[in-house]
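> Got a predicted structure plus its sequence, pasted below:
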Amino acid sequence: MASVSHVTTPSSNNSSITHPSHIVVSEDLKQAAIDHLAYLKEYYDHPEYVQKQALEYAVYRYDMFWLPFLAEIDDLDIVPPLDVLFVWHAHMLAPTSYASD
């Protein structure tokens, strides 16, 4: 799976994007989309991960172990187990919350 896509603005001090033309994407979006679909299929192939108890345990493992671990490292090539990866992915979909955590 490809690493997290990097989207930057011309000024790193400016956290808001005021115009779409200011977005610079440094990833092959076609390949990133293909990788993302492969990731979603991998999750789809394991329906046991969507059971309530399994989801709660994945969130617990993410909060207690992976989130602190990921905060200490710069290497985004480390991939957690699939269930925890799904929780991480969902957390990153809320960027303000993710940045504060």
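Looks like it arrived, so ask away. Numbers count the residues shown, from 1 in each chain.

> going forward, measure contacts between C-alpha atoms and count neighbours the same way
OK.

> so where does A38 fall, helix or strand?
When elements are assigned from DSSP states H and E, A38 belongs to helix 29-44.

> let's bring in a second one:
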Amino acid sequence: MKIPRQYVIVFFTVFMMFSAQYANAYSAADKSLRGLAGMTTGVLEIPGNMVKESQAQGPAIGIPMGLAIGLGMTVTRTLVGVYEFLSAPFPLPAGFRPILKPEYPWDYFK
């Protein structure tokens, strides 16, 4: 039994369309891990914001400004982490999307 080439092409095209839809989708497990990471590694906001601000404004302004922003974001990241961890089974915000950008505190260093 030989499968015509058109059927194979259509199958892979449909497969790619549906897999692309879910490639960027978040799940309850993603939200739970994001919350756990926020609770435990929120302190990475300090060096992360120092790097971000230094790249944007130069080291003379970026290091002290990043330190101040990072101290505030450490508390924010930890509290949002607790919220995301506890509310992981519920799709709030819609589609389990992250509340903070960057999604993880170590994403500053990419």
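Great, that's in hand. Source: prediction; values computed, not measured.

> Send over the TM-score of the superposed chains.
Here the TM-score for the pair of chains, by TM-score structural alignment, normalised by the length of the first structure, is 0.32; 54 aligned residues with a CA RMSD of 3.9 Å.

> quick revisit: now the element after the helix holding A38 of the first structure, going C-ward?
Helices and strands here follow DSSP H and E; after helix 29-44 of the first structure, the next one along the chain is helix 52-61.

> Show me what counts as buried in the helix or strand that that next one is followed by.
Along the chain past helix 52-61 of the first structure, the next helix or strand (assigned with DSSP H and E) turns out to be helix 67-72. For helix 67-72 of the first structure, burial by neighbour count (16 or more other CA atoms under 10 Å) applies to no residue.

> which residues does I69 of the second structure contact?
46, 49 (CA atoms under 8 Å, 6 or more residues apart in numbering).

> separation between it and F12 of the second structure?
As defined by CA to CA, to the nearest Å, I69 of the second structure lies at a distance of 47 Å from F12 of the second structure.

> before we move on, back to that, name the helices or strands packed onto the helix holding A38 of the first structure?
helix 82-92 (3 or more CA pairs under 8 Å, 6 or more residues apart in numbering; DSSP states H and E).

> after the helix it packs on comes which helix or strand?
Along the chain past helix 82-92 of the first structure, the next helix or strand (assigned with DSSP H and E) turns out to be helix 95-100.

> Show the residue spans covered by the helices in the second structure.
For the second structure, the helices identified by DSSP state H occupy 5-23, 28-40, 45-57, 59-86, in order along the chain.
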